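1. after the sequence you'll find the predicted model.
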Amino acid sequence: MESLIPIINKLQDVFNTIGAESIQLPQIVVVGTQSSGKSSVLESIVGRDFLPRGAGIVTRRPLILQLQYVDKEDKSIRDVSEGTMNLDEWAKFLHTKNKVYSDFEDVRREIEAETERITGNNKGISPEPINLKIYSYRVVNLTLVDLPGITKIPVGDQPLDIEQQTREMILSYISNPNSIILAVTPANTDFATSEALKIAREVDKDGRRTLSVVTKLDLMDAGTDAIDVLCGRIIPVKLGIIGCVCRSQQDIINKKSIEDALKDEAIFLQRKYPSLANRNGTMYLAKTLNRLLMHHIRDCLPELKTRVNMLISQFQSVMNSYGMAIDDKGQTLLQIITKFASSYCSTIEGTANNIETAELCGGARICYIFHETFSRTLDSIHPLSGLTTIDILTAIRNATVRYSSALFIPEVSFELLVKRQIRRLEEPSLRCVELVHEEMQRIIQHCGTEVQQEMLRFPKLHEKIVDVVTQLLRRRLPTTNDMVENIVGIELAYINTKHPDFHDAQLVSSLFNKQTKQTNKEFDQQRHQQQQPKMLNNDMTFMQNMQQHNVQNQTFAKPNSAFSGSQPNLFRSFVSNKGETLNNNVNDVETSSQSSTNANTPIASPVKSVNLLPEVPSTTNVRKLTPKEEHDCQVIERLIRSYFLIIRKNIQDSVPKSIMHFLVNYVKDNLQSELVTHLYKQENFDYLLKESDQIAIRRQEANEMLKALQRANIIIGEIRETHIW
């Protein structure tokens, strides 16, 4: 079991070399207030003067002290090359590598120099530790950490929050569940006010890993003693309370040796505390610490083995992610290009290994753009949006100028207005192309994890791949936009009133042909009757015939149809939303006829005349439309609505297909060939495959950590069950 501590010291060396904090090794942490005697206790355990001494704060950096027992006759641990063959005691610092210190005065000076190198020479502190290993026949195997003393008021260059910094530094060490806390308290102070025990209880509430040391027993006031304290009657400590007698500052000045100090300590304990002498003193403290540490290591060892094996697996995965050294740059470049192109296409198709769960991406987002964003946008466009009754009436009147009479609704007005509405579908269609293009660009950042790691490893290659993909997408964008514009242009080029889904146009055509024949017959009868002397009776007969004809045409009405027109002149009878026949009565015809024949009668125009003078707000209301005008506007609205819905449905289907063909599928099919054409050039291999400095540093750190863990695993494997039990 004695071999456990040297093994832990070996592990400490392994992890201190790389500064790893992931492994919490068992060790003894010395905690106490400033000038409480911590350094004197450590020197007494070592048997040598090697720590800086003086007034005020002296220990200003953590000192990790590893003590290893070496028999005088044991040559196995001594190295001729290092000059230790003939030495009984020597020391080594981690920061000076293999330099051997045989004079412990040099050790003290090196500690002071290394402390001032980091903290300065005016009482500053630093959490960066100093690692010191001492080989001696005087010591027992121990690992100790000497920390700066707890202080209250800053001095020198110390920051104003020196107390807080010191506490945080101490807590960072004693919070380790594998550490034993050595709480040092001077005997000439009230034990109940011990700062060391107070801070130890913050992290060790049960006191299972706290050992208390009472120093300076010889400095207690006359007539007092520490029997109650040492027996645990004032404050019990589970691991025990051990009293020591430290050398005073005057003893150090007088160069009193530690051997003499230990003898005087034994004499003092026998005289002052005869019943407790065998359970106190520096030698008993060292043996107790050795026993506690060995048992503590035994308890922590299984968990330590598991932790080391787990970290080996983790760092092996990290090393694999960073990649190994490149042997064939051409092959490596081609593999990365192929892997990227495959990952890019898989993201679009939704077959990637690592599926995003936080947001839609790739093909799923493109489908969302098509079926949700684009489709809903088109559905939100009303067929008559932005089209007023005045606009419709104006279009009808402008188209009626070419005809001698306004008996029928001209088809030109319908085509003019429906094209205006269809053109409104172009902008959201082009915006749909833009959204898909943006998502195709964004997919570059959503490729697989393996590809992303390669991109981080080779930043120049990443930049070039992004540039090639961006240029490919940019070249396809005008082609796709042109196709979408052509889709809308095709619909505008020819208004197909013979469309099989345009049922209202067929109805209007049949009604128009029959209406025209009947109307021509009635007009012939009217002219014949005008030659008779009784004009009034003839007019009444004409009106009755017209009304009878309108009643007959009601059988052609379809209440729930959407309406359109296909003939150059549309007749005046149509069906409303409610299935009611909209008729222009004779009074409307007469009124219209009178208005057109009377040149002196002013006509209300739906278009405001041009006026170069400042506009004056009008207070007059627009006149009410005549029944004929209302009827004509309703017919045009019906036709526009019906035809617009047909075209909107066509565009909802054609635009996504065009985007998929001209942009998405084209990029998928040509991505790898584009990357190979632009990147796979031998003269660019070195430039493209130049590793990132950060990745190189991280790989080196991970490699060092992996090697350290593997060495640690070998060291732990040397332990046999007999060593533990």
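-> All right, it came through fine. Numbers count the residues shown, from 1 in each chain.
2. only C-alpha atoms for contact and neighbour calcs from this point on.
-> Noted.
3. this structure: strands as residue ranges?
-> 27-32, 63-69, 90-93, 100-101, 130-136, 142-146, 179-186, 210-215, 241-243, 409-410, 569-570, 574-575, 581-582 (DSSP state E).
4. and Glu427, how many neighbours?
-> Neighbourhood size, Glu427 [other CA atoms under 10 Å]: 12.
5. and it, what is it in contact with?
-> Residues counted as contacts of Glu427 (CA atoms under 8 Å, 6 or more residues apart in numbering): none.
6. for burial, what's the neighbour tally of Lys272?
-> For Lys272, using other CA under 10 Å, the count is 15.
7. and for Glu168?
-> Close neighbours of Glu168, defined as other CA under 10 Å, add up to 12.
8. quick check: it vs Thr59, distance?
-> 16 Å (CA to CA, to the nearest Å).
9. same deal with Ala352?
-> 58 Å.
10. before we move on, what about Gly386?
-> 84 Å.
11. try Asp391
-> Relative to Thr59, and taking CA to CA, Asp391 is found at 93 Å.
12. the two - which one has more neighbours?
-> The residue with more neighbours, out of Asp391 and Thr59, is Thr59; 24 against 14, by other CA under 10 Å.
13. what's the closest non-adjacent residue to that one?
-> Once flanking residues are discounted, Thr59 sits nearest to Pro148: 4.9 Å by CA to CA, 6 or more residues apart in numbering.
14. same deal with Val466?
-> Nearest one to Val466, counting by CA to CA, 6+ apart, is Ile444 at 7.1 Å.
15. report how many residues lie close to Asp251.
-> Neighbours around Asp251, by other CA under 10 Å: 13.
16. another one to put next to it:
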Amino acid sequence: MEGLVHTHLNDQIRPYLDLIDSLRLMGIDQDLPLPAIAVIGDQSSGKSSLLEALSGVALPRGSGIVTRCPLMLKLRKLKGGVQWRAIISFSGTRKEFTDKSQVEEQVKTAQNELAGDGVGICDELISLEILSPDVCDLTLIDLPGIARVPVKGQPEDIGDQIQVLIRRFIEKSATINLVVVPCNVDIATTEALKMAQEVDPDGKRTLGILTKPDLIDHGTEQNILDIVNNQVIPLSKGYMIVKCRGQQQIQDGIPLEEATRMERDFFSQHEYFSGLFTEGKTTTQSLATKLTQELVRHIKDSLPTVSDKVRDELFASKKQMTQYTEGPPTDAPGRKRYLVDAIFRFTSQINNLAAGEDNLHVALRSHFEKWLDDLERSQQPSVSKEILDVVKQYDKKHRGRELPGFSDYKVFEMVVQKLVKKLQDNALYILGVIRETVHKHFVNAADPIFSNYPNLRCVTMNMIDKIQSRQEVKVEERIKEQFEMEALVYTQDKTFLKTLKGLSEDNSPEEFHECEIPGTSKDDRFKYTGMFKAYYEIVIQRLADQVPMLIQLFLLKQSAQLLCTEMLSLIDGVDLDKVLSEGSDAGRRRNELQSRIERLSLAQEKLSQELS
């Protein structure tokens, strides 16, 4: 039929469109973006008229928001002699019909069901497949017209809602954005082109469509030529200009076939636009051909990337699936075996943590090294000053007839006790940090095994908390006992003399000149201060080892043993149905993941066949 939007496509093109459609039918677009053409435009831009001209059917029209849901318009050219038919699908509903005049009403019904009666919008997709000998092979996604001011019955933020919906489609790198702009408005101010530029600043995925060329003011034709010739706002895919049926033509009953002939005549005979007609930059028919070529080229270019993404998503999904089991058996013996297996897997991991077969000990060592750093920092340069301060205080309070420098052994004890007491808070702080670290690793061991069973996980978490709390109290008592023992000021004579000798060899009297003890010489000060330093060095070494050993013994080793024992006691002491009750989302997540793996596997197989 002459004048209709017909593009006889090479048989090699159709398989690419069918491939993407089959991937969409599998639901792959839930997992990754597929090549598509999204149609956007401000309200009353001529978007609906353009889609009608391409599809050959009447779509919902009117003022305000007409497209209230994304509409995937799939046009499929059939061999001659085959009857026209359409299939509309949405939200689990599928309906086939053979009367063209029903299209507008069917789309309205679907929109009302999804978005409600009125003027609201919904982001759920409606699929409308047109199968006819009089259409081109093409798939378009029609999006709501961009609104600025809400009308009666619309929420105040309707403009923002529409932009969010549109952006969700056009920001995908796999989408070609078809921007519809009327010729009689300033193209630089149109919201649709602004949005397209935001997501595609280089214009590589954007094709501009100018509509309503018959409405431009005389004398502005050159401006339109400049735009179409890519001289105003350049786009890699360029611009085209079309003239579809206007409202008056629709009211006059002019059919689409006649409107297409009129469009061709308008451009071919136009004083300014006839050159564009010759170049193939005008008419809906030329646009249909260009869109099909662009989409097929885009699909060809995207297929290797799509294939890689399908492979990556499949690998990631299979990896996630390893966290989910098939679920516990329904029979009591089977459920018990299932529980035993889960508990043994958990206790095995806990034992590995305690034995150092995990990175937990790496974290502990870093904390213990910090404890050692704190101890070593406490040695210098404050020890001499502490000695001087204590001696001065003692002399002030207790020295009577004694000569200077003859203070008794109590001074030694007072210095040591004062220095050591300051370290207890640091030791208890390290204890708290280690407790959190061990607790975190215990919980991380439980989560992958028990995450699907909230009751069992809750029981396990309570055990971990209670055991860790009890053990923390015990080790805190032992640490405090350790510091009480350090207040006794004791070490073996040989140990003390050996340490003192080492200090004497490593240092000189000049090291202690700052300790101005009245009535003592420099050599005396060295001897006097060196005794304190030697003993403090012994204290530091004891605490450096003893505190970490106490913490590891009580918080890690004993905690792990107690936890494993109490977990094993669950096997014969719990309600199997209760502890193995799956969480409300666990089964759903597992099923969703399984469905995803299945469709990705099918997609991978199909893509491999196509690319081989």
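-> The structure has been received and is ready for your questions. Note that the structure is a prediction, hence the values are computed from the model and not measured.
17. sorry, back to before: for His503 of structure 1, which of the strands of structure 1 is the nearest?
-> Among the strands of structure 1, strand 574-575 comes nearest to His503 of structure 1, with 13.1 Å by CA to CA.
18. please name the nearest non-neighbouring residue to Leu384 of structure 1.
-> Nearest-residue entry for Leu384 of structure 1: Arg641, 6.8 Å, with adjacent residues in sequence omitted and distances by CA to CA, 6+ apart.
19. ok, now Ala364 of structure 1?
-> Gly350 (7.0 Å).
20. go ahead and confirm that neighbour touches Ile366.
-> No. Taking CA atoms under 8 Å as the definition, Gly350 of structure 1 is not a contact partner of Ile366, at 10.9 Å.
21. which one's more surrounded, those two?
-> Taking Gly350 of structure 1 and Ile366 together and counting by other CA under 10 Å, Ile366 has the greater number of neighbours (24 against 16).
22. OK, contacts around the more buried one?
-> Counting by CA under 8 Å, 6+ apart, Ile366 of structure 1 has contacts Val436, Glu439.
23. what do you get for the one 3 residues further on?
-> With CA under 8 Å, 6+ apart as the criterion, the residues that contact Ile369 of structure 1 are Cys432, Leu435, Val436.
24. any of the residues you listed buried? List them.
-> Cys432, Leu435, Val436 (16 or more other CA atoms under 10 Å).
25. distance to Ile199 of structure 1 for the residues you listed - can I get that in a markdown table?
-> Output for the buried ones among the contacts of Ile369 of structure 1, formatted as a markdown table (distance: CA to CA, whole Å):
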| residue | distance to Ile199 of structure 1 |
| --- | --- |
| Cys432 | 65 |
| Leu435 | 61 |
| Val436 | 61 |
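26. from memory the residue nearest to Val466 of structure 1 sits against Tyr344, does it?
-> Yes. Ile444 of structure 1 lies in contact with Tyr344 (CA under 8 Å); the separation is 6.8 Å.
27. who has more neighbours out of those two?
-> Taking other CA under 10 Å, Ile444 of structure 1 and Tyr344 do not tie; Tyr344 has more neighbours (26 against 21).
28. need the contact list for the more buried one.
-> Ile443, Ile444, Cys447.
29. and what of Phe344 of structure 2?
-> Per CA under 8 Å, 6+ apart, neighbours of Phe344 of structure 2: Leu568.
30. report the separation between it and Ser378 of structure 2.
-> 46 Å.
31. my guess is Asn184 of structure 2 meets Pro213, correct?
-> Yes. Counting by CA under 8 Å, Asn184 of structure 2 touches Pro213, with 7.3 Å between them.
32. related to what we said a few turns ago, which ones are touching the residue nearest to Ala364 of structure 1?
-> Gly362, Gly363, Ala364.
33. who wins on neighbours among the residues you listed?
-> Gly362 (25 neighbours).
34. and it, what pairs with it in structure 2?
-> Superposed on structure 2 with TM-score structural alignment, Gly362 of structure 1 falls opposite Leu364.
35. likewise for Gln526 of structure 1?
-> Counting by TM-score structural alignment, Gln526 of structure 1 has no partner.
36. burial count for Gln526 of structure 1?
-> Quick note: Gln526 of structure 1 (other CA under 10 Å) scores 16 neighbours.
37. which residues touch it?
-> Neighbours of Gln526 of structure 1 in contact, by CA under 8 Å, 6+ apart: Asn538, Asp539, Phe542.
38. same thing but at 7 Å, please
-> For Gln526 of structure 1, the contacting residues are Phe542, by CA atoms under 7 Å, 6 or more residues apart in numbering.
39. do you know how far it is from Gln544 of structure 1?
-> For Gln526 of structure 1, the distance to Gln544 of structure 1 - CA to CA - is 12 Å.
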